[in-house]
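*Asks:* Here you go, sequence then predicted model.
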Amino acid sequence: MSSGISARRAAVPAPHADRSEPSISHFIIVFASLDPFPTLPATSKHLLKRLAVDLATLCSNPEDLEHTFDLLNASYGTEVAQAARNRLKQDPSIEALIAEQYWGDWPSLADLQAMPAGSLGHVYGTFMASQGLNQLPNPQLGDSVPSEDTYLQQRIRHTHDVWHVIAGLPITLAGEAAANGLTTEQLRWPGSALLISADLIHRVSESQASPTKEDDQRIDLGVAVAYGLSLGAKAQPLLAQRWEEGWERPLSEWREALGISELIARSPFPPLTGDRSPLASASIVGSWSLQSLTIRHADSAEAIPVWGEHPLGQLTYTADGRMSAVLCKAGQSTHAAGAGSADVAEQAALFRHSYGYAGRYTLTTEGVIHHVEVAADPSWIGTDQHRITHRADDCLTITTTAIASVVSPDPVSYEAIWRKLP
């Protein structure tokens, strides 16, 4: 470990060589290298330096998995982690699992995906497959760790991605930051708390750089951490749950039983792939502006933008149960003074790049049904158009199953993201 610290110390510029302000991660490395606690036992000093190197690396790059797992593994042997395990073992709902060493059946991803749409198993299997994820490696524990503590650590690690699905957290920098907040609040885990600190330090450092288009669209790490902490404080103990006995239970029922349905409805994150949770109590009444529109063909998971990166559209739901939607491609024009005097080819292009319909609507457990009374496509009139909805703050995501459309000769599924108008 000392050679690693020396290599990192060598990377710190001398004052006369570089007058730029040193990063916080540099200070962490130097602090650990100067032996700030001379009275600590050698093993404790070694652990402190190991954690410092991991933390410094993660402050610069929170997505470094090697140092993430090393920090977590190093933290498991600390007194703080032992106190957290002792606290968990005193929880009656968790104590029963430990006594039983409970471990249910984990079907293959293919079997999970074949479960009913909207079920925990289906969403978990679809989520894991869509991300190309495998089970996380088992934690590295010392020989002195009791068997019940080993079970706890392995159970926590093995169900990590189930917690992601229950909380609706993607495998992104912000999603993992939220998961660290959830874990810290639920488990009092020192490793998760250190990862939060790295996330937030990275956020501070990043804010000094010029924002990019990607940064503007990314969920703020501070918002993500706060959301995760709120979930952890609100939810029933996730570690106490026997997920394996409820693979086919609707995800929405799991969230309702855990007491987090309302928080999920206000999530800053879009729904996970396969998540068909209901809109819950969030209202859709009002007018919405179209932000993006994509389609997916039946034989592909690729989301393809429709009508450009910035299509136009407005969607309105009234309090008395009526709705209307108008969508079109931005920047369209004709050589004629108007569409009525345009030639047939231009009129056909305008039709293919615009759509509108209206009628009544009713809310369902999955979202909303549009009862179409008038539409640009006469085949829609008199039909019920089922939509899956998810609201997060001022954004409303609406998806469809495969349907006939003006953009493709074959049925395609749509995803439209709308933002609430003032």
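*Replies:* Alright, I've got the coordinates.

*Asks:* C-alpha only now, for contacts and for neighbours.
*Replies:* Will do.

*Asks:* Going by residue numbers, what spans are helices in the stretch 201-350 of the chain?
*Replies:* Applying DSSP state H, counting those that start in this stretch to the stretch 201-350 of the chain gives helices spanning 213-217, 221-234, 251-258, 261-265, 344-352.

*Asks:* Ok, which of these comes nearest S413?
*Replies:* helix 344-352 (16.7 Å; C-alpha to C-alpha).

*Asks:* Verify the stated contact: S25 with S60.
*Replies:* Yes. Between S25 and S60 a contact is recorded at 6.9 Å, counting by C-alpha atoms under 8 Å.

*Asks:* Residue for residue, what is the longest helix the chain has?
*Replies:* helix 42-60 (DSSP state H).

*Asks:* following it, which helix or strand comes up?
*Replies:* Next along the chain after helix 42-60, taking DSSP states H and E as the criterion, comes helix 65-75.

*Asks:* Not counting that next one itself, show me its contacts.
*Replies:* Taking C-alpha atoms under 8 Å, 6 or more residues apart in numbering as the criterion, the residues outside helix 65-75 that touch it are 47, 50-51, 54-55, 57-58, 62, 81, 139-141, 190-192, 195.

*Asks:* and the longest helix of the chain, what other elements does it pack with?
*Replies:* Contact partners of helix 42-60 among helices and strands, from 3 or more C-alpha pairs under 8 Å, 6 or more residues apart in numbering; DSSP states H and E: helix 24-33, helix 65-75, helix 190-206.

*Asks:* Would you tell me which of these gets closest to R242?
*Replies:* R242 sits nearest to helix 190-206 of all the helices and strands packed on helix 42-60, at 22.7 Å, using C-alpha to C-alpha.

*Asks:* now the angle from that closest one to helix 24-33?
*Replies:* When axes from the mean of the first three to the mean of the last three C-alpha atoms, to 10 degrees is applied, the directions of helix 190-206 and helix 24-33 differ by 130 degrees.

*Asks:* structure B:
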Amino acid sequence: MIVGARTPLKRWQQAAVAVGSAVGALLNPRRADLIAALGETTGKPSFERVLERMKRSPEGRAVLLERPRVISTEVGHAWDLPPNTFGAAYANFMGSRNFSPDDRPPVRFMDTDELAYVAMRAREVHDFWHTLFDLPTNLIGESALKVIEFEQMYLPMCMLSVVGGTARFNEKQRKLFFQHYFPWALRAGLQCTDLMCIYYEQHFHEDLEDVRRKWGILPAPVPPT
């Protein structure tokens, strides 16, 4: 999925794919394939920086060496863990929404195997971050998580997604996002550890609140009523 599907692009082709994906994603934010293509064609420098950070981190190096995948055959044991654990919280997050870890689109436009893996890893740990930050999967929750993702990886796609998402808010959603979720996301993204350098699967058995404290995770506050 990571190696075989890659398509080499010239610069003008990358620009064309980026523009087309951006327009398509704005028109239909549910098109995960377009959002993925936008992230890959605009995010190479960001993924290169993430790769270098992972190489400097002991846990990040272990991830790069072993290349774990967040797919059902590798994370299915999370569904059998005690309810207080991080793994069980992730399983509950996925199961309650009828999500499958196998639904992520493949990487197509990265130059090397290493960068392709980093891009795939960033895509696959997205639901771990939803679980850790206790964010919903509605438009507000996804936009808030994109703020955190931008602060963690500086991917242009993340900021474009925030702009596109907030443009679709109604007046009540916009007020809630900018007064409640946006300031929290700025703090949360800055105070937590480097989230791309965590070998999440090795911490499935640990208590959810313990890993949140260890990684400096600030869960989303309950919105005002």
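*Replies:* Cool, the structure landed. What you are looking at is a predicted structure, and each value in this text was computed from that prediction instead of being measured.

*Asks:* What's the TM-score once they're superposed?
*Replies:* Comparison of the two superposed chains (TM-score structural alignment, normalised by the length of the second structure) gives a TM-score of 0.80, and 207 aligned residues with a C-alpha RMSD of 2.7 Å.

*Asks:* related to what we said a few turns ago, tell me which of the helices of the stretch 201-350 of the first structure lies nearest to A96 of the first structure.
*Replies:* For those, the distance to A96 of the first structure is smallest for helix 251-258, at 18.1 Å, taking C-alpha to C-alpha.

*Asks:* in the second structure, what residues pair with that closest one?
*Replies:* For helix 251-258 of the first structure, the aligned range in the second structure is residues 208-215, judged by TM-score structural alignment.

*Asks:* buried set for that stretch?
*Replies:* By neighbour count on 16 or more other C-alpha atoms under 10 Å, the buried set for stretch 208-215 of the second structure is L208, V211, R212, W215.

*Asks:* re earlier: nearest to Q154 of the first structure among the helices of the stretch 201-350 of the first structure would be which one?
*Replies:* Ranking the helices of the stretch 201-350 of the first structure by their distance to Q154 of the first structure (criterion: C-alpha to C-alpha) puts helix 221-234 first, at 19.6 Å.

*Asks:* Residues contacting the closest one, please?
*Replies:* Applying C-alpha under 8 Å, 6+ apart, the external contacts of helix 221-234 of the first structure come out as 167, 173-175, 177-186, 196, 199-200, 203, 259-260, 263, 267-268.

*Asks:* Just the buried ones out of those residues, please.
*Replies:* Burial of these was assessed by neighbour count (16+ other C-alpha under 10 Å); the buried members are 167, 173-175, 177-186, 196, 199-200, 203, 260, 263, 267-268.

*Asks:* mind checking how far stretch 109-116 of the first structure is from the chain centre?
*Replies:* Centroid separation between stretch 109-116 of the first structure and its chain, computed with C-alpha atoms, centre = their mean, to the nearest Å, is 21 Å.

*Asks:* Let me fix that, I meant to ask about stretch 119-135 of the first structure.
*Replies:* Centroid displacement of stretch 119-135 of the first structure relative to its chain, using C-alpha atoms, centre = their mean, is 13 Å.

*Asks:* before we move on, what about stretch 360-371 of the first structure?
*Replies:* 25 Å.

*Asks:* One more: stretch 137-149 of the first structure?
*Replies:* Averaging C-alpha positions (C-alpha atoms, centre = their mean) puts stretch 137-149 of the first structure 29 Å from its chain's average.

*Asks:* ok, residues contacting stretch 25-36 of the first structure?
*Replies:* Where contact means C-alpha under 8 Å, 6+ apart, the residues beyond stretch 25-36 of the first structure that reach it are 5, 8-9, 12, 45, 48-49, 52-53, 55-57, 59-60.

*Asks:* Could you tell me how many residues sit around the counterpart of N134 of the first structure in the second structure?
*Replies:* Taking TM-score structural alignment as the criterion, the aligned counterpart of N134 of the first structure in the second structure is S100. Other residues near S100 of the second structure come to 13 when the count uses other C-alpha atoms under 10 Å.

*Asks:* OK, contacts around S100 of the second structure?
*Replies:* S72, M94.

*Asks:* Tell me how far it lies from F93 of the second structure.
*Replies:* As defined by C-alpha to C-alpha, to the nearest Å, S100 of the second structure lies at a distance of 10 Å from F93 of the second structure.

*Asks:* Repeat that for A25 of the second structure.
*Replies:* To F93 of the second structure, A25 of the second structure is 25 Å away according to C-alpha to C-alpha.

*Asks:* same thing with T112 of the second structure?
*Replies:* Taken as C-alpha to C-alpha, the spacing of T112 of the second structure relative to F93 of the second structure amounts to 32 Å.

*Asks:* And those two? Which one has more around it.
*Replies:* Using other C-alpha under 10 Å as the criterion, T112 of the second structure and F93 rank with F93 on top: 20 against 10.

*Asks:* The more buried one contacts T131, correct?
*Replies:* Yes. With the criterion set as C-alpha under 8 Å, F93 of the second structure and T131 qualify as a contacting pair; they are 6.5 Å apart.

*Asks:* okay, now S289 of the first structure: neighbour count?
*Replies:* Applying other C-alpha under 10 Å, I find that S289 of the first structure has 20 neighbouring residues.

*Asks:* Surely it touches L315?
*Replies:* Yes. With contacts defined as C-alpha under 8 Å, S289 of the first structure counts as touching L315 at a distance of 6.6 Å.

*Asks:* For the counterpart of R187 of the second structure in the first structure, give its distance to N180 of the first structure.
*Replies:* In the superposition onto the first structure, R187 of the second structure corresponds to S230 when matched by TM-score structural alignment. Computed as C-alpha to C-alpha, the S230 of the first structure to N180 of the first structure distance reads 12 Å.

*Asks:* and what of V374 of the first structure?
*Replies:* Using C-alpha to C-alpha, V374 of the first structure is found at 48 Å from N180 of the first structure.

*Asks:* Next: A52 of the first structure.
*Replies:* Counting by C-alpha to C-alpha, the gap between A52 of the first structure and N180 of the first structure amounts to 18 Å.

*Asks:* what do you get for P137 of the first structure?
*Replies:* Applying C-alpha to C-alpha to P137 of the first structure and N180 of the first structure gives a distance of 17 Å.
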